[in-house]
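Engineer: okay, sequence plus prediction incoming.
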Amino acid sequence: METTYDVKVDKILTYKSARKTTYTVRWVVAGKHRREPFGSFALEGFRSELIRATGKVEAFVIATGLPVSHRSKSASMSWYTFAVEYVDARWPELGGRHP
């Protein structure tokens, strides 16, 4: 997992069509342009989280373009491990003949 501190958050891009308005947050991580579209103006929270992470001098993951703190717990777990843990947790509740 490569990280960088070279991040620049741009302003919000607004696109108005005949049917709806779309808002897009744009930012650059290590020279690679990123964008995340939103259907409502609720994206301001997402943009402020990016700005807050740059203000706290937090590293950004180059592959995803998001701060290290945005990594979810599920991203660190493989699908197989998740499936095994799920079955182990549910097995006592469900019998072998449960549909």
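Structural biologist: Arrived safely, thanks for sending.
Engineer: going forward, measure contacts and count neighbours with C-alpha atoms only.
Structural biologist: Will do.
Engineer: mind listing the strands for the protein?
Structural biologist: All strands of the chain, identified by DSSP state E, fall at 3-4, 7-9, 13-16, 21-29, 32-38, 60-61.
Engineer: next, format those strands as JSON lines and append mean neighbour count and distance to A53.
Structural biologist: Output for the strands of the chain, formatted as JSON lines (neighbours: other Cα atoms under 10 Å; distance: least, Cα to Cα, whole Å):
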{"stretch": "strand 3-4", "mean neighbour count": "16", "distance to A53": "12"}
{"stretch": "strand 7-9", "mean neighbour count": "19", "distance to A53": "10"}
{"stretch": "strand 13-16", "mean neighbour count": "11", "distance to A53": "20"}
{"stretch": "strand 21-29", "mean neighbour count": "18", "distance to A53": "13"}
{"stretch": "strand 32-38", "mean neighbour count": "13", "distance to A53": "16"}
{"stretch": "strand 60-61", "mean neighbour count": "22", "distance to A53": "8"}
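Engineer: in addition, the following structure is provided for comparison:
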Amino acid sequence: MNTTYDVKFWEIQRRTGRKTPTFLVRWTVARQQKSKSFRTKGLADAFLSDLLQAAKLGESFDLATGLPVSMLAPEPSGPSLLEFAQSHVLRRWRTSAARTRETDAYALLTLIPALVADVPGRPEDEDLRAALRLARCSLRDGGQR
């Protein structure tokens, strides 16, 4: 991870050219501009305050995201939910009866979208189900697809 201590902050800007006004927090990390918009001034103030406190405490800022190291998401420590579900089905596939395979697959088609966190960049429920259906089809065909 590339980090730097070269950080500068700008004042919060109010953007009014839209239906609802937004507030833009702007800062630079190693001379690269970063920004994040918020719906309320309070949220923008709180975010800018967090950035300022991190800089005041001497934290380094990540070059890619522009966030202090303490605000970065932790690295995943194990398999994702989708990887776990696929490995679970693969382990049971050859020893299960056909109806059990079908039941497991449909249970996962329902369960996985409900358990995956609703975060930015998350695939839509139908996309998740399509990925699971594809995995199910490739298992049914003996991995030929």
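Structural biologist: All right, it came through fine. Treat the numbers as computed from the prediction; the structure is a model and nothing was measured.
Engineer: hang on, the earlier thing: tell me which of the strands of the first structure lies nearest to R90 of the first structure.
Structural biologist: Closest of the strands of the first structure to R90 of the first structure is strand 60-61, at 34.6 Å (criterion: Cα to Cα).
Engineer: mean deviation, the closest one versus the second structure?
Structural biologist: Compared with the second structure after the fit, strand 60-61 of the first structure shows a mean deviation of 0.3 Å (mean Cα distance after the TM-score superposition for the first structure).
Engineer: that strand corresponds to what range in the second structure?
Structural biologist: Aligned by TM-score structural alignment, strand 60-61 of the first structure falls on residues 61-62 of the second structure.
Engineer: can I get the strands of the first structure in CSV with distance to D88 of the first structure?
Structural biologist: As requested, these are exported to CSV (distance: least, Cα to Cα, whole Å):
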stretch, distance to D88 of the first structure
strand 3-4, 35
strand 7-9, 42
strand 13-16, 47
strand 21-29, 40
strand 32-38, 37
strand 60-61, 33
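Engineer: these: which one's closest to W79 of the first structure?
Structural biologist: Judged by Cα to Cα, the one of the strands of the first structure that comes nearest to W79 of the first structure is strand 60-61, at 21.4 Å.
Engineer: counting contacts, what elements does the closest one pack onto?
Structural biologist: strand 3-4 (3 or more Cα pairs under 8 Å, 6 or more residues apart in numbering; DSSP states H and E).
Engineer: from the contact counts, what lies against the strand it packs on?
Structural biologist: When contacts are defined as 3+ Cα pairs under 8 Å, 6+ apart, strand 3-4 of the first structure sits against strand 60-61.
Engineer: which outside residues touch the strand it packs on?
Structural biologist: The set of residues external to strand 60-61 of the first structure that reach it, using Cα atoms under 8 Å, 6 or more residues apart in numbering, is 1-5, 7, 29, 66-68.
Engineer: farthest pair within those residues?
Structural biologist: M1 and V7 (16.4 Å).
Engineer: related to what we said a few turns ago, closest to Y80 of the first structure out of the strands of the first structure?
Structural biologist: Of the strands of the first structure, the one closest to Y80 of the first structure (Cα to Cα) turns out to be strand 60-61, at 24.3 Å.
Engineer: what about that closest one, distance to the chain center?
Structural biologist: Here the centre of strand 60-61 of the first structure is set off from its chain's centre by 11 Å, with Cα atoms, centre = their mean, to the nearest Å.
Engineer: just stretch 87-99 of the first structure next, same as before
Structural biologist: With Cα atoms, centre = their mean, you get 33 Å for stretch 87-99 of the first structure.
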